[in-house]
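Novice: 3D model of this:
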Amino acid sequence: EALDYKTPLLRALNAVDEAATDICKYFDKNVKKVTATLGWEQEYFLVDASLANSRPDLVMTGRTLLGHTSAKGQQLDDHYFGSIPSRALNYMRELEEECMLLGIPVKTRHNEVAPNQFELAPIFEETNLAVDHNSLLMDVMSKVGERHDFKVLFHEKPFQGVNGSGKHNNWSMATDTGINLLSPGKTPMSNLQFLSFFINTIKAVNDYEELLRASIATASNDHRLGANEAPPAIISVFIGAQLTKVLAELEGVSNGKLSPEEKTDLKLNVVGKIPDVMLDNTDRNRTSPFAFTGNKFEFRAVGSSANCANAMTTLNSIVAKQLKDFKKEVDSLIEKKDLKKDEAIFNVLREYIKGTKNILFEGDGYSEAWEKEAKKRGLSNHKTTPTALKAKVSKKALDLFKELNVMNHIEVEARYEIELEEYTKKIQIEGRVLGDIARNHVIPTAIRYQNTLIENVRGLKDIFGKDFEKIAKEQISIIKEISEHIEGINSKVEHMTDARKKANALTDAQKMAEMYCDKVKPYFDEIRIHCDKLELIVDDEIWTLTKYRELLFTR
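Specialist: Okay, here's the model as predicted:
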C-alpha cells in the first residue's frame, strides 16, 4: 500500500492520460499522450521574525489565536494597489534567484489584499512536477525568510479581520501535439473537442462535488472557506454568461440524427463562435470555488498551506472517470443508433448539459441566498473538516479510486484516519496554547493594570474623601469590567479543558474529531472575545503580546 502523496497522484495522472487520449482520437488520430497541467498561485504573509517569535500562538500554531483587529486593516486597498515594500522586495528577489537555481519557473510577484500579504506564481507545468515544485518552494521560502529576518506564514487565516491565504490551482490538459484541450480552437471540430472536455469537467465536478470538497478539507482551511474573501464551502462551477449561452443553445440540439442544416448551424453559429465569445469574455467571479477562466479551470478553494497533490489526485481522478463514461456513451450511440461521430458527441453533451445545471452558478457565492438555493439544488455545504472528510470513504469514492487503480480501500481509509487525527491534534494544540496564553499572559497583565487603578482610586479617596466616588467613577467601572473579563476567561478555559478531556477519552477517530470540532473549538472565540476586550482596556506599556498593528504594519 502507498501512503505518500505522490503515488496516487501519478496513478490519477496516468488514468486521466489514458481516458483523455481516447477522447482525443475522435478528433486527431495522432494524439498519443495527454498531460494534465497545473499552475499554482502561492499566497503568504511576511511578518518580522522578532515580532512573530514574541507571539506564542504564531510560533506554535502558525496563526494568532487572539488579538484585537487593528483600526487600519485592508479597507483602503493601499497595500494591494501599492508598490512592494523594499524589504519584502529584497526577500522576493533572493527567493526568485534560489527558485531559478532549483528549476522552479517563478513568473510573477505582487502584493495581496491584506497588509504584509503577498503572492508568487510560476509558469504552469506538468502536474506532478508543479506539485513537487510547490512543496520545494515552501521550504525555500521559509529558509530565505530567516535570512531576511522574516517569518513566512502559510496558514490560511493567520489574522482575524483581514483576508486569509489560498493557493489557487489552475488546471488544464494538453496533448503531445501541443493543443490545450480547454482552449477553444480555430475550427468547428477543434471547438467540439474543447466543448467535450469542458462539459465533461463540469459533469465530473457535478457528480463528485462532495469528494472535491473533502480534498481541500483541513483545520486551517476551515477558517478561510466561507469567510468574506474566500470561496464558500459549497462547490459550484462558474463559466461566465457567454459560455452559459453556448450551453443553452447546445441543449436545444435534436435527439438522434441531425439534419444537414442543423449541423451547419451548430458548427457555424454555436461552436464556431466560441473563440470570438472567449476573446471578449472577461467576466470573472472571485466568489466561485471552481471557475473557468478562458483556457483552464481555477480551483480556488485549495488552502495556502496545502500540498496540491491531494486536490489534484481527486480532480484528475473524477475527470478520468467521467471521460471514460463519456467514451462508452458515445461509442454506444455510434454502434447501436448508427449516428455519426459528431452527432453522437452532440447528443451525449446535450444530456450532460441538462443534468449539470445544479452545479453551475454565476452569482455571489458569499450570499445567504446562495446557501438556501444550493440546499434546494441538493448541493452539499460541509463547513467543517470532520463532516467534509466523510465523502472520502463513501462507497462512491471508494469505487471511483478502485476502478481507476488510484487507491485501494485500505489506502483511502488510512488517509481518512490520518487526516482526522491531524485535524484533532491541531485543534488540541490550539486549545492548549490559547488556554496558556489567556492564563499566563492576559490575566496577569490585566490584574497588574487593575492593581494600578485600585492604587489610583485609593489615592483619590485619601485626597477627596467622600467625593472620591464621583471623581473615581470611571476607574471603578474599569476595575469591575476587568474582573468580569478575568472571570469569563477562567470559566471558559475551565469548560474548554473539561471538553478536551472528554474528547480525549474517545477511541473512535471520527467521533473524537467531531467532538473537538463541536465541543472544544467553539470556546476559542468565546475566550478570545474576553482577551481582545482586555487588550483595549489595559495599558499598552504593560501588555505583553505584540499587537496586530505591529505584526501587520511593521515593514
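Novice: drop to CA atoms for contacts and neighbour counts, all remaining ones
Specialist: Fine.
Novice: Give me the distance between Ala227 and Lys375.
Specialist: Using CA to CA, to the nearest Å, Ala227 is found at 19 Å from Lys375.
Novice: repeat for Val442
Specialist: If you go by CA to CA, the gap between Val442 and Lys375 works out to 42 Å.
Novice: More neighbours: which of those two?
Specialist: Taking other CA atoms under 10 Å, Val442 and Lys375 do not tie; Val442 has more neighbours (22 against 12).
Novice: Surely that one and Cys531 touch.
Specialist: Yes: counting by CA atoms under 8 Å, Val442 does reach Cys531; the two are 6.6 Å apart.
Novice: Surely Glu430 touches Arg63?
Specialist: No: using CA under 8 Å, Glu430 is not in contact with Arg63, being 9.2 Å away.
Novice: which neighbours do those two share?
Specialist: The contact sets of Glu430 and Arg63 overlap at Asp57 (CA atoms under 8 Å, 6 or more residues apart in numbering).
Novice: Identify the residues contacting Thr445.
Specialist: 538, 542-544.
Novice: just those residues now: which is nearest Gly39?
Specialist: Gly39 has its nearest neighbour among the contacts of Thr445 in Thr544, at 42.1 Å by CA to CA.
Novice: Next, work out how far apart the residue nearest to Gln74 when sequence neighbours are not counted and Glu41 are.
Specialist: Nearest non-adjacent residue to Gln74, counting by CA to CA, 6 or more residues apart in numbering: Ala114, 5.2 Å away. Ala114 sits 16 Å away from Glu41, going by CA to CA.
Novice: quick one more, to check against the first:
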Amino acid sequence: MSNVPAIFGSLVFNKTVMKERLPKDIYKSLMKTREEGKPLDLEVANVVANAMKEWAIEKGATHFTHWFQPMTGITAEKHDSFISPTDNGKVIMEFSGKELIKGEPDASSFPSGGLRATFEARGYTAWDPTSDAFVKDGTLCIPTAFCSYGGEALDKKTPLLRSMEAINKQALRVLRLFGNTTARRVITTVGPEQEYFLIDKAQYEKRKDLIYTGRTLFGAKPPKGQELEDHYFGVIKPRVAAYMKDLNEELWKLGIFAKTEHNEVAPAQHELAPIFTSANIATDHNQLTMEIMKKVAAKHGLACLLHEKPFAGVNGSGKHNNWSISTDTGINLLEPGDSPRENAQFLLFLAAVIKAVDEHQDLIRASVATAGNDHRLGANEAPPAIVSIFVGDELEKILESIENGSDYHHKGKTFMKIGVDVLPAIPRDTTDRNRTSPFAFTGNKFEFRMLGSSLSIACPNQILNIIVAESLCEFADELEKADDFTDALNKLIRRTIKEHKRIIFNGNNYSEEWVAEAERRGLLNLKSTPEALSYYISEKNVALFEKFGVLSRAEMHARYEIQLENYCKQLHIEALTMIDMIKKDIIPAVCSYMKDISKEALNKKQLNAEICCELEETLLKKLSALSAELYRKMEALEKVVNEQPSFEDILEKAMYYRNSVFASMEDTRATADEIESLVGEKYWPYPTYGKLLFSVV
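Specialist: As a prediction, this is how the structure comes out:
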C-alpha cells in the first residue's frame, strides 16, 4: 500500500492546501467565514475559486460540480467544464467566485413535497465553505446546500447546518454560566459505523429483486446461516481483504477517516467505522463512503448491498451513529471528567439529552423510518422501535442518588452528591455495553443504533441537534434568572432526572417484558414507517423546528410527504418485481421441474408397471398444490396493487401499502420459499441464499 500519510487527503482542497495557495489575507478571511460564519466577499471568492481551479486541474480535473444532497437520500451533481472560449477559437480554463458560490441546477425533477410545481424549475446550490472541496472522477466537487427559487430547503444539508447553529448557540449560553469564556463554538461530532454486504457480482446480476429493490424478495433458508457465530470478527477472506484495501485507499485520498474494518455477524456482512468528525463533514463523508463502496466493489467483481435487510433470516445492516458535543477548544461536553465543575457541567448536558430523547421519542423514531429499516427494527438483531436510553449501572445509580438526595456509595466509599462539593468521576468503561439499546451512552458519547445502513445520517443528526438545543435553551433560560446558580443547578438536574427517568432502561430491549414495561411507562412503540411519520408534523414538532429556524411548517410538511410517498413507491416497486418474478421465472421453473418428474414417473411405469413412483407422485402433488397456491396469492397481490381505493391523504395510502400490499407480499413469499426448498437447484431460476452468502472466498 502507498504511504498513507502521503495519500491521505491528497484529493481534498483542505486547510493545508489553502494555506499554501492562498494569500495570507485571503486565507484569514476564508477561515473567518468557515469558523465564525462571517460573510464571504466576492473578491475573496474569486481568489479562492482560481486557486481551487488550478489545484483541481493539477489533480486531473476538467470539470466542476456543485455536489449536493437532495431529498432523494443520495447525492446529485451537474458537471460544467472549466473551458471558456477565446476570440481566436481557442479556450482558456476559468472558474469565477460567482460560479464557486452559486449554481443553478434544475430543481423540477427533485422531490419537493409540494414546495414547487413541476413547471417551477429554478433552484440554487450555495457553497458550504465548512466542508472541503475535493476531486472525484476527474471533477472538482464543491459541497453545497440546495434550495428553491423561493428559498425553501430542498436538501438534507441545509437543515443540518441550521440545527448545528441552533445547538451551538444554546450550548454556548450554558457554558457561559459555568464560566467558560474561551469556547467560541460548540459542534456536534459524529462517527457513523457503516454495515454492508458483499456478494459476487455475477450472482447479483441474476437476481431481479436485488437489481430493482436492493433486497431479495424470495429465498429459502440455506442449510447454514449465522448459527455457528463463526463469521463475526473472523478472518477476512482474501477477496474481501483486497476490496477493503482498495476501499481504504480511495477513502483516504478523499480525507475520510476510515479506521476500523471487520466481518459482521451475518455471512458476507462487514463493517467500516471512521474516526469521528463534525456532523456536517461526517454526513458528507458517509455519503461518499456509500458511493465509493459500490464503485470499488464493482472493480473487484463484487456487489455491495446497503439495503437494511437484503436477506431474510440473517442479520440486516444498520449504521451506528456515535454522537457527541464538543467545543472548538477540544472539550467533550459528554466526558464525565474528574473535577467538580466539569462533572456538574457533564450532568447538565447529560440531563439535556435525557430530557430531549424522552420528550421527542416520536422525532427520534421518525428520523430513521424507512421501508427497509422496518424489516430490521424490533427483529432481535437491532434495537426495537421503542426508543430508550442506556446509561449503564453506575451512572444510573448516580442519577438515582441525585434524584433521591442521597449519598452515592461505591466500593465502600461515600461520594458527595452534586450541589455540595464534588461528584464522583466516572471511568469510561465501568459498565457493560448494551447492544440492544437504541440510544446508549458509551463513555463520552451516545451511540444511536437505530439508523438503517442506506440512510443519510443528516436527518437523524439534525433532529438530535435540535431536540438537545431545545433542552439547553430551557436550561439556560432558567439558570440565567437564578440568584444562586449552584442551588438552581442542583434542583434543575434533580427535577429533570425525576421527570424523564422513564426513558432510561439498561435491560434487554429485545425481551417481551420490556415491550410491556415500556407501554406501562408510556413510551411509544411505532412499529412501522407510516406510524412513525404520522408524528413528524405534529404541532409540537412543527413549533420546535420553527422556533430554532431549522425548518418551516411548509418544509416539514414537504419532507413528510416525500418520505411517505417514497415508502409507497418502494413497496410498489417491490410488489411489481415480485409479481414479475413469479410469472416469468418461478412458475415456469416449477412447471419445468414437474414436467421432468412426470416424465420420470411415466418412464418407470412403461418399463414396469409395478415400479414404485411414490416419490414422484408425492412431490408432484405437493408442487402442484403449492404452485396453484402461489399463483392465487400472486393474483391477490396483483389485485391489491392495481385496484387500490382512493385515498384522502398520503398517510392513508402509506398505511394501505403497509397493511395490505406488504402483508400480501409476505404471504406470497412464504409459499414461494417453500416451493424453492422442493425444486431441484438446476431448475431454480435464481442463485440461492447459499450461493449468494457463501460464494465470495
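Novice: what's the TM-score here?
Specialist: Here the superposed chains carry a TM-score of 0.94, computed using TM-score structural alignment, normalised by the length of the first structure; 537 aligned residues with a CA RMSD of 1.6 Å.
Novice: Distance from stretch 690-697 of the second structure to the middle of the chain?
Specialist: 26 Å (CA atoms, centre = their mean, to the nearest Å).
Novice: all helices of the stretch 401-550 of the second structure, in order?
Specialist: All helices of the stretch 401-550 of the second structure, identified by DSSP state H, counting those that start in this stretch, fall at 458-480, 485-500, 512-521, 529-533, 539-547.
Novice: Would you reformat those as JSON lines and include distance to Arg632 of the second structure?
Specialist: Below are the helices of the stretch 401-550 of the second structure laid out as JSON lines (distance: least, CA to CA, whole Å):
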{"stretch": "helix 458-480", "distance to Arg632 of the second structure": "41"}
{"stretch": "helix 485-500", "distance to Arg632 of the second structure": "51"}
{"stretch": "helix 512-521", "distance to Arg632 of the second structure": "35"}
{"stretch": "helix 529-533", "distance to Arg632 of the second structure": "28"}
{"stretch": "helix 539-547", "distance to Arg632 of the second structure": "45"}
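Novice: who wins for proximity to Thr182 of the second structure among these?
Specialist: Comparing the helices of the stretch 401-550 of the second structure by CA to CA, helix 458-480 comes nearest, at 18.1 Å.
Novice: Run a quick neighbour tally on the aligned partner of Ser305 of the first structure in the second structure.
Specialist: With TM-score structural alignment defining the correspondence, Ser305 of the first structure maps onto Ser454 in the second structure. Counted with other CA under 10 Å, residues neighbouring Ser454 of the second structure total 24.
Novice: next one: the one 4 residues further on
Specialist: Burial of Ala458 of the second structure, expressed as a neighbour count using other CA under 10 Å, amounts to 25.
Novice: Check the contact between it and Leu161; I expect there is one.
Specialist: No: with contact defined as CA under 8 Å, Ala458 of the second structure does not count as touching Leu161 (9.4 Å).
Novice: Mind listing the shared neighbours of those two?
Specialist: Residues within reach of Ala458 of the second structure and of Leu161 at once, by CA under 8 Å, 6+ apart, are Asn280.
Novice: give me the stretch of the second structure that stretch 216-223 of the first structure matches.
Specialist: Aligned using TM-score structural alignment, stretch 216-223 of the first structure spans residues 368-375 in the second structure.
Novice: Report the buried residues of the matching stretch.
Specialist: 368-375 (16 or more other CA atoms under 10 Å).
Novice: List the contacts of the nearest residue to the match of Ser305 of the first structure once chain neighbours are set aside.
Specialist: Counting by CA to CA, 6+ apart, Ser454 of the second structure lies nearest to Leu306, which is 5.3 Å off, once chain neighbours are set aside. Leu306 of the second structure sits next to 195-197, 214, 290, 317, 453-454 when contact means CA under 8 Å, 6+ apart.
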